[in-house]
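Q: The sequence isn't on hand, but the structure is:
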């Protein structure tokens, strides 16, 4: 190694020395063999995907310094030797295993659907929909509350999907206050004892 180091030093001095005539003729390619070892690429296996380098599990070539100073301390890559390659293959099998699950779809009966309708109707009847509006000087809403907006707010706030025809709202709401909007639900949904119809409570407040 000492002879190799002396050879590289001598080569640099000869190249820099302009007084030596025809110095290029004494430069042999073998003198650069030791210097090329420093720039040899290493094959590594990536443990995680790195932009512009490769995906996890791929084998790539990187500079030794990049691997030693960046990839290896952060466990972003491991040397491409049989021991690490075997571990990476087993890890990929473990995390990429596709489990086949058999899902049996049980068709809903009429009773199940009726229970869902009743649950949704009770939720609408017991809840109170809250809306906020800007008002004018005469205490009227700048933008009235329409039937389509009530349908959208029922889906957003209560998680129940209804149609505009399920609401009995002859005209939009134009003032602040609490309102009780009748619901037009199928007659097959039984009403609780003491109630004459399903309704949705709506409260419009100042914004």
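A: Ah, there it is. Note that this is a predicted model, so its numbers are computed, not measured.

Q: drop to CA atoms for contacts and neighbour counts, all remaining ones
A: Will do.

Q: and the longest helix along the chain, which residues are buried?
A: Determined from DSSP state H, the single longest helix within the chain is helix 110-126. By 16 or more other Cα atoms under 10 Å, the buried positions in helix 110-126 come out as 117, 118, 120, 121, 122, 124, 125.

Q: again with stretch 139-158
A: 141, 144, 145, 147, 150, 151, 152, 153, 154.

Q: check contacts around residue 109.
A: Residues counted as contacts of residue 109 (Cα atoms under 8 Å, 6 or more residues apart in numbering): none.

Q: so which of the buried residues of helix 110-126 would you say is closest to residue 13?
A: Distance to residue 13 across those (Cα to Cα) is lowest for residue 120, with 90.2 Å.

Q: so what's the closest one closest to, chain neighbours aside?
A: Spatial nearest neighbour of residue 120, excluding adjacent residues (Cα to Cα, 6 or more residues apart in numbering): residue 160 at 6.6 Å.

Q: Next up, a structure to set beside the first:
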């Protein structure tokens, strides 16, 4: 089944793309959530008119993502955890905890967008990547201290 995307969908496409998806995925997820419309001939003709609007929306989303990235780059999160004598943490700092710390500082980010190569298990300074938009990502500075 072919659909026209109205929103950016990760691992599928960008606004305005015509993509082929499984009928169940379109019928049960994309269409009800408003992420896409069915790619009929009528909708394809309307797409040409809507392209300008979608391009404007795409640019607005990209600008918002860049502003959010700048805000995240300016933040340094300090986390205090219990640690042993050698600096190894009892437990780990995960993306869930980082998302909560960002939310406390006024930046709402889905925890799935915070990418850590592996959970932080040492005291020190680290960097986490926040994928805000397919074209924009920000580096989040994390400082882990002994509690």
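A: Good, I have the coordinates. All figures in this text were calculated on a predicted structure; none of them were measured in a lab.

Q: Just the TM-score for the two chains, thanks.
A: The TM-score (TM-score structural alignment, normalised by the length of structure 2) is 0.54; 92 aligned residues with a Cα RMSD of 2.1 Å.

Q: Kindly present the buried residues of helix 110-126 of structure 1 as TSV, with separate columns for distance to residue 189 of structure 1.
A: Converted to TSV, those look like this (distance: Cα to Cα, whole Å):
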residue	distance to residue 189 of structure 1
117	7
118	6
120	10
121	8
122	10
124	13
125	13
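
Q: Aligned counterpart of residue 18 of structure 2 in structure 1, please.
A: Residue correspondence to structure 1 (TM-score structural alignment): residue 18 of structure 2 is left unmatched.

Q: Count the neighbours of the nearest residue to residue 18 of structure 2 once chain neighbours are set aside for me.
A: The shortest distance from residue 18 of structure 2 to any residue other than its chain neighbours is 4.5 Å, reached at residue 4 (Cα to Cα, 6+ apart). By the measure other Cα atoms under 10 Å, the count of residues near residue 4 of structure 2 is 24.

Q: quick one on the thing from earlier: A helix includes the residue nearest to residue 120 of structure 1, no?
A: No: Residue 160 of structure 1 sits outside any helix when classified using DSSP: H, G, I helix; E, B strand; the rest coil, being coil.

Q: What's the local residue count around it?
A: Neighbour tally, residue 160 of structure 1, other Cα under 10 Å: 15.

Q: residues touching it, list them.
A: Contacts of residue 160 of structure 1 (Cα under 8 Å, 6+ apart): 120, 124, 154.

Q: returning to that earlier point: I'd like the buried residues of stretch 139-158 of structure 1 as JSON lines, with distance to residue 9 of structure 1 appended.
A: Putting the buried residues of stretch 139-158 of structure 1 into JSON lines (distance: Cα to Cα, whole Å) gives the following:
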{"residue": "141", "distance to residue 9 of structure 1": "89"}
{"residue": "144", "distance to residue 9 of structure 1": "89"}
{"residue": "145", "distance to residue 9 of structure 1": "88"}
{"residue": "147", "distance to residue 9 of structure 1": "89"}
{"residue": "150", "distance to residue 9 of structure 1": "85"}
{"residue": "151", "distance to residue 9 of structure 1": "84"}
{"residue": "152", "distance to residue 9 of structure 1": "81"}
{"residue": "153", "distance to residue 9 of structure 1": "81"}
{"residue": "154", "distance to residue 9 of structure 1": "83"}
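
Q: Okay, the counterpart of the residue nearest to residue 120 of structure 1 in structure 2 and residue 67 of structure 2: tell me how far apart.
A: Here residue 160 of structure 1 is matched to residue 107 in structure 2, going by TM-score structural alignment. According to Cα to Cα, to the nearest Å, residue 107 of structure 2 stands 11 Å off from residue 67 of structure 2.

Q: so what corresponds to the residue nearest to residue 18 of structure 2 in structure 1?
A: So residue 4 of structure 2 corresponds to nothing, using TM-score structural alignment.

Q: And the host helix or strand of residue 4 of structure 2, what does it pack against?
A: Using DSSP states H and E, residue 4 of structure 2 sits within strand 2-5. If contacts are counted by 3 or more Cα pairs under 8 Å, 6 or more residues apart in numbering; DSSP states H and E, strand 2-5 of structure 2 sits against strand 18-20, strand 36-38.

Q: Apart from its neighbours in sequence, what residue is nearest the counterpart of residue 145 of structure 1 in structure 2?
A: Superposed on structure 2 with TM-score structural alignment, residue 145 of structure 1 falls opposite residue 93. Leaving aside its sequence neighbours, residue 93 of structure 2 sits nearest to residue 120 (Cα to Cα, 6+ apart; 5.0 Å).
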